[in-house]
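Trainee: next comes the sequence, and after it the predicted model I'd like to discuss.
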Amino acid sequence: MNADSRHLSIHIDRPAGQVYAYASDPSHLPDWAAGLGTSIERTDGRWIADSPMGRVTVDFAPTNALGVLDHHVTLPSGETVYNPVRVIDDGSGCEVVFTLRRRPGVSAEEFRRDEAAVSADLATLKRLAEQA
């Protein structure tokens, strides 16, 4: 188990419930999570995304009142990656925290690229949420 991880966060000037409602809807993922995929569709009860790595399956935490947006991504290789994500109340706004874990075999440079991609996705989520 590789313990290298980064907690990437962004403050969004919108209530946590509003951001959670938007971000937890899988159909919105292509709008703000380009690192995950450019399109997503529900097929046979599963969410399938066209990602930079090929077609991936995305399984989300059940809808909840705690702001948990965790999801598992099954890569074309069959490897499943767990992604912890939280939307946390912060006054009249919220903070979105994504824990990026370095997978075995991922180089330091690849991990930096993953970190940059997640940070860009969070910035896009902020922009879209604050425009609403």
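Mentor: Thanks, I have the structure now. The model shown is predicted, which means the values in this text are computed figures rather than measured ones.
Trainee: all contacts plus neighbour counts: C-alpha atoms, from now on.
Mentor: Noted.
Trainee: buried residues in the lengthiest helix in the chain?
Mentor: In the chain, ranked by residue count with DSSP state H as the criterion, the top helix is helix 108-131. The neighbour-count check on helix 108-131 (16 or more other Cα atoms under 10 Å) flags 111, 114-115, 117-126, 129 as buried.
Trainee: in CSV, list the residues you listed along with distance to His11.
Mentor: Output for the buried residues of helix 108-131, formatted as CSV (distance: Cα to Cα, whole Å):
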residue, distance to His11
Phe111, 23
Asp114, 20
Glu115, 17
Ala117, 17
Val118, 14
Ser119, 12
Ala120, 13
Asp121, 13
Leu122, 9
Ala123, 9
Thr124, 12
Leu125, 10
Lys126, 8
Ala129, 11
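Trainee: comparison target, given below:
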Amino acid sequence: MIVPKHGLISAARLRQEVHGITRVIIARTDGIALYDDVPLKERDGGAALTAALLGLAATATAAFGLGAARASMTVGEDGTIVFAAVDAGHVLAVILDPEGDPLAAGEAVLVEAERLRALSGMARTT
């Protein structure tokens, strides 16, 4: 089972590996936050949006015959969100500032998602 303490550890590891991470979110796929390292007043909707993005990525990869969605990123003018499915019930996301490296973040998020999946005891997404 993934607990909030795992989010704290994951966030520390990710920040150590990737420059420019401003936020780390672990959400359930139903949009409920399990971990979010910003102050409580800034958390509105982060988990729900992350879960929705994962759902859109899964729909797109299936529609194009690409198999299960592993990771995705959206690049904006002021930063990037990189997210990956942890298992059938969780998603891990990082927000990067404009100076962050999205490709390095993508690799780190996939590695950390696999660590979390091992802790969750749940199956991978299908």
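Mentor: That came in fine, so what should we check first? On a predicted model such as this, the values are computed, not experimentally measured, just so you know.
Trainee: can you give me the TM-score here?
Mentor: The TM-score (TM-score structural alignment, normalised by the length of structure 2) is 0.34; 72 aligned residues with a Cα RMSD of 4.4 Å.
Trainee: picking up where we left off before, and of the buried residues of helix 108-131 of structure 1, the nearest to Arg86 of structure 1?
Mentor: Leu122 (11.8 Å; Cα to Cα).
Trainee: can you tell me how far the closest one sits from His71 of structure 1?
Mentor: As judged by Cα to Cα, to the nearest Å, Leu122 of structure 1 and His71 of structure 1 stand 15 Å apart.
Trainee: next one: Ile10 of structure 1
Mentor: Taken as Cα to Cα, the span from Ile10 of structure 1 to His71 of structure 1 is 19 Å.
Trainee: next: Thr99 of structure 1.
Mentor: Per Cα to Cα, Thr99 of structure 1 is found 11 Å from His71 of structure 1.
Trainee: what do you get for Ser39 of structure 1?
Mentor: 16 Å.
Trainee: kindly report the same for Asp50 of structure 1.
Mentor: Taking Cα to Cα, one finds Asp50 of structure 1 at 16 Å from His71 of structure 1.
Trainee: try Ser119 of structure 1
Mentor: 17 Å.
Trainee: got it, and Gly54 of structure 1?
Mentor: Relative to His71 of structure 1, and taking Cα to Cα, Gly54 of structure 1 is found at 17 Å.
Trainee: more neighbours, these two?
Mentor: Between Gly54 of structure 1 and His71, His71 has the larger neighbour count (other Cα atoms under 10 Å), namely 17 against 11.
Trainee: near the residue nearest to that one when sequence neighbours are not counted, how many other residues are there?
Mentor: Closest residue to His71 of structure 1 in three dimensions, ignoring its sequence neighbours and counting by Cα to Cα, 6 or more residues apart in numbering: Phe60, at 4.3 Å. By other Cα under 10 Å, 19 other residues sit near Phe60 of structure 1.
Trainee: hang on, Thr22 of structure 2 in a strand?
Mentor: Yes. The assignment for Thr22 of structure 2 (DSSP: H, G, I helix; E, B strand; the rest coil) places it in a strand.
Trainee: burial count for it?
Mentor: Other residues within reach of Thr22 of structure 2, judged by other Cα under 10 Å, total 15.
Trainee: surely it and Val94 touch.
Mentor: Yes. Judged on Cα atoms under 8 Å, Thr22 of structure 2 makes contact with Val94 at a distance of 7.4 Å.
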